[in-house]
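**Q** Here's a sequence, model it:
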Amino acid sequence: MRKLISSVGLPALLAAVMVGTPVAHADNVGYLVNVTVRPGYNFANADQALAYGYGVCDKIAAGKSYAQLVGDIKSDFNTSDEFQASYLISQSAQELCPAQIWQLRNSAAGYVGAPG
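**A** Below you'll find the model as predicted:
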């Protein structure tokens, strides 16, 4: 009886783990709510906001450093606000390309923002 449970139990457990593993999907609506409600970005419309966010995702996937991402956003939005830049990066990664979060975290490790 033990052998039967062991032989059936392990494959069933492995199948459950494989099926139960969540897959990261983009949440366009969540991203749009978070970046259009917060002042400072002034996207002309939802398409422009999404295009910008997916552009951030592309930069993350291409291996651009966190410091470079922050610099790009500060330049694009003519701001020196570190939080504004980091918020947009965070929202882009979390909502539009969650599979890239690990790469973003690795890139951001040790990042120290500009003195305020």
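
**Q** can we go C-alpha only for contacts and neighbour counts from here?
**A** Noted.

**Q** Isn't residue 108 up against residue 66?
**A** Yes - Residue 108 is within contact range of residue 66, at 5.1 Å (criterion: CA atoms under 8 Å).

**Q** want to put them side by side, so please do this one too:
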Amino acid sequence: METGMSKGMINIRDAEFEMEVLKSKQPVLIYFWASWCGPCQLMSPLVRIVADSYSDRLKVVKMEVDPNPGSVKQCDVEGVPAFRIVQDGTLVASTEGAIGKDKLINFIDTCLNNN
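**A** Below you'll find the predicted structure:
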């Protein structure tokens, strides 16, 4: 485990996308956000809570959209906040826009329980 990092969410860039997401042994929730996005400010604490509570079975990564155009394109992100779940290198679920805690947990649980 990396020292000095929350066991929950990690920030990544395009250069780390393949290693951290596509080659991950665990399913990965990607949280796409932007500093200028108001709803993203509301989602960030919620994503952190989810990252901590699912840390045993889900990797949670956070990607800022503006500096990471490659990953944004690869995951077909059209708006932020956006969430993608990747498992075994394949995009298995996506949702865009601010969502409540229950909806986010349901989105994750549906993917984890189907696999």
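
**Q** Overlay the chains and give the TM-score.
**A** Here the TM-score for the pair of chains, by TM-score structural alignment, normalised by the length of the second structure, is 0.24; 51 aligned residues with a CA RMSD of 5.0 Å.

**Q** Identify the contacts common to residue 108 and residue 66 of the first structure.
**A** With contacts taken as CA atoms under 8 Å, 6 or more residues apart in numbering, residue 108 of the first structure and residue 66 have no neighbour in common.

**Q** Which elements pack onto the helix or strand that contains residue 86 of the first structure?
**A** Using DSSP states H and E, residue 86 of the first structure falls within helix 82-91. Judged by 3 or more CA pairs under 8 Å, 6 or more residues apart in numbering; DSSP states H and E, the packing partners of helix 82-91 of the first structure are helix 28-37, helix 46-61, helix 66-76.

**Q** Mean neighbour count and distance to residue 19 of the first structure added to those, as TSV?
**A** Listed next are these as TSV, based on neighbours: other CA atoms under 10 Å; distance: least, CA to CA, whole Å:
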stretch	mean neighbour count	distance to residue 19 of the first structure
helix 28-37	16	25
helix 46-61	18	26
helix 66-76	17	33
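
**Q** Turn the ones you listed into CSV, columns for distance to residue 2 of the first structure.
**A** Listed next are those as CSV, based on distance: least, CA to CA, whole Å:
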stretch, distance to residue 2 of the first structure
helix 28-37, 49
helix 46-61, 48
helix 66-76, 53
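
**Q** Residue 10 of the first structure is nearest to which of those?
**A** Of all those, helix 46-61 sits nearest to residue 10 of the first structure, with 35.9 Å by CA to CA.

**Q** Strands along the second structure, start to end?
**A** Assigned by DSSP state E, the second structure shows strands spanning 9-11, 28-33, 59-64, 82-87, 90-96.

**Q** Mind putting those into TSV with distance to residue 113 of the second structure and mean neighbour count?
**A** Below are the strands of the second structure laid out as TSV (distance: least, CA to CA, whole Å; neighbours: other CA atoms under 10 Å):
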stretch	distance to residue 113 of the second structure	mean neighbour count
strand 9-11	21	17
strand 28-33	14	24
strand 59-64	15	22
strand 82-87	12	24
strand 90-96	12	15
